[in-house]
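> predicted model, plus sequence, below.
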Amino acid sequence: MQQSAVPELAHTDTRPLHWLATAAAVTGVVALSSVFHPGSATAAQPASPPRTASVAAPATTGVDFPVECGPVKAVVVKKATGDLDGDGRPETVAVVHCDAPMGTPPDAVYVLTRAADTGKPRVVATLVEPRERRTVTAISVRDGAVVASLLGYSSADVPSCCPDVKTDAKWQWKNDAFVRTTPAGARGV
């Protein structure tokens, strides 16, 4: 028998003991990998909050608004959506007035949510009544609050055609009710 020219390769002869040691090492690695493994892979960044199913804001079609219009219909002229009470579901704020053929009918502002039992939109709050004789020029939902610009009248003697007072208003949900604040004072138009 000739000696190997490279003595360090002498251990390459396989014996049953080598196979047994290799099998034990592979079994140990497999067993340990099932105990120590990384967490589940996710597409989201770890710092982001868990996602919830998105819920559509209530629609304004088919809602029976509490405004008396006589022979004409109530129409939604503006709307805004957002989560007003912090429950993770959006509400809709609707500006509604009677579809009068002449003049400038006063606006009303209503908050809609979905009924818990049927999921149908329903009015849950009135922010501006038609009897207040206001015209809403802008409305939005910002940081969980309703923000609006309102035109109105300084007295009953001012003709309906010509509002002379502009007011900015903000409504925030607090203690189970909408609380109104006026960020900027009333000013002439």
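That came in fine, so what should we check first? What you see is a predicted model, and the numbers here were worked out from it, not measured in a lab.
> from now on I want contacts and neighbour counts done on CA atoms only, so please keep to that.
Fine.
> hey, where'd the strands end up in the protein?
Taking DSSP state E as the criterion, the chain carries its strands at 74-82, 91-98, 108-114, 121-128, 135-142, 145-152, 165-174, 177-181, 187-188.
> ok, residues contacting the second one?
I take that to be strand 91-98. Residues external to strand 91-98 that are found in contact with it (Cα atoms under 8 Å, 6 or more residues apart in numbering): 57-60, 67-69, 72-84, 105-114, 130, 136, 146.
> just the buried residues out of those residues, in ChimeraX syntax.
Applying 16 or more other Cα atoms under 10 Å to the contacts of strand 91-98 leaves a buried subset, and the ChimeraX line that selects it is:
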select :57,58,59,60,67,74,75,76,78,79,80,81,82,83,84,105,106,107,108,109,110,111,112,113,114,130,136,146
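> next up, a structure to set beside the first:
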Amino acid sequence: MHWLITAAAVAALTAAAAWIGPGGAAAKAPAAARGGPDPAAADYPVDCGPYGITVTDHAVSDLDGDGVPETIAAVHCDAGAGSPPHGLYVLTDPARGASGPRVALTLVDPAEGMMLENLTVSGGTVSVRLLGYSSVDVPRSAPDQRRDVAWEWTAGTLALRAAPPPGSY
């Protein structure tokens, strides 16, 4: 009887805690719920052969100020090992009759062989750190080049603005 009463009390306490929830906690809405296109539903212009595509980072912002948010997505092939290059894409709502978001702009093409870090979006500016290699002799797991870049919404397009290379100032 003691175990039955204890089990009932634990169940009641668990149900009450789940119903009330922790004070001040708020769940983060997925990108689609915030109004931006879902990066997992896009068809990226990347040939991964037998592997799928992994979205490694994304952000939602109204880049052009038209009241409709875009999603900026960093993706790479899901090769399972190594350091595959990234692509960076701007996604917009699907074209009429299409089922998934549309890739409106490619900011970084995976063919460039870059990896990405520190994706941030603020208003009409997309910022990222590009990681690359000075030669084919550099191991693909240890990029030895880095550069911070940003694209700013200017005159109806995203214009690239690169920071000076490290050590050049």
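Looks like it came in fine. Just so it is clear, the model here is predicted, and its values are computed rather than measured.
> report the TM-score for the pair.
Scored against TM-score structural alignment, normalised by the length of structure 2, the superposed chains reach a TM-score of 0.72; 134 aligned residues with a Cα RMSD of 1.9 Å.
> buried deepest among the strands of structure 1, which one?
Burial of those is given as mean neighbour count (mean count of other Cα atoms under 10 Å); strand 91-98 ranks first at a mean of 25.
> check the mean deviation of that strand from structure 2.
Here strand 91-98 of structure 1, set against structure 2 after superposition, deviates by a mean of 0.3 Å using mean Cα distance after the TM-score superposition for structure 1.
> what residues in structure 2 pair up with that strand?
Per TM-score structural alignment, the counterpart of strand 91-98 of structure 1 in structure 2 is residues 70-77.
> stretch 126-137 of structure 1 now?
With TM-score structural alignment as the criterion, stretch 126-137 of structure 1 aligns to 106-117.
> can you name the residues in contact with the matching stretch?
The list of residues contacting stretch 106-117 of structure 2 from outside it, by Cα under 8 Å, 6+ apart, reads 46, 74, 76, 83-90, 128-132.
> so what's residue 143 of structure 1 up against?
With Cα under 8 Å, 6+ apart, residue 143 of structure 1 has no contacts at all.
> roughly how far apart are it and residue 118 of structure 1?
From residue 143 of structure 1 over to residue 118 of structure 1 the distance is 28 Å, taken as Cα to Cα, to the nearest Å.
> reformat the strands of structure 1 as CSV; add distance to residue 23 of structure 1.
Formatted as CSV, the strands of structure 1 follow (distance: least, Cα to Cα, whole Å):
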stretch, distance to residue 23 of structure 1
strand 74-82, 62
strand 91-98, 64
strand 108-114, 64
strand 121-128, 67
strand 135-142, 65
strand 145-152, 67
strand 165-174, 68
strand 177-181, 71
strand 187-188, 88
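> so residue 6 of structure 2, which state does it fall into?
What DSSP: H, G, I helix; E, B strand; the rest coil gives for residue 6 of structure 2 is helix.
> what residue of structure 1 takes the place of it?
For residue 6 of structure 2, no residue is aligned by TM-score structural alignment.
> what's around residue 6 of structure 2, how many residues?
By other Cα atoms under 10 Å, 11 other residues sit near residue 6 of structure 2.
> please apply the same query to residue 131 of structure 1.
So residue 131 of structure 1, with other Cα under 10 Å, has 10 neighbours.
> what does the one 3 residues further on give?
Using other Cα under 10 Å, residue 134 of structure 1 has 25 neighbouring residues.
> equivalent analysis for residue 79 of structure 2, please.
Neighbours of residue 79 of structure 2 (other Cα under 10 Å): 15.
> that one against residue 49, yeah?
No: applying Cα atoms under 8 Å, one finds residue 79 of structure 2 not in contact with residue 49, separated by 9.5 Å.
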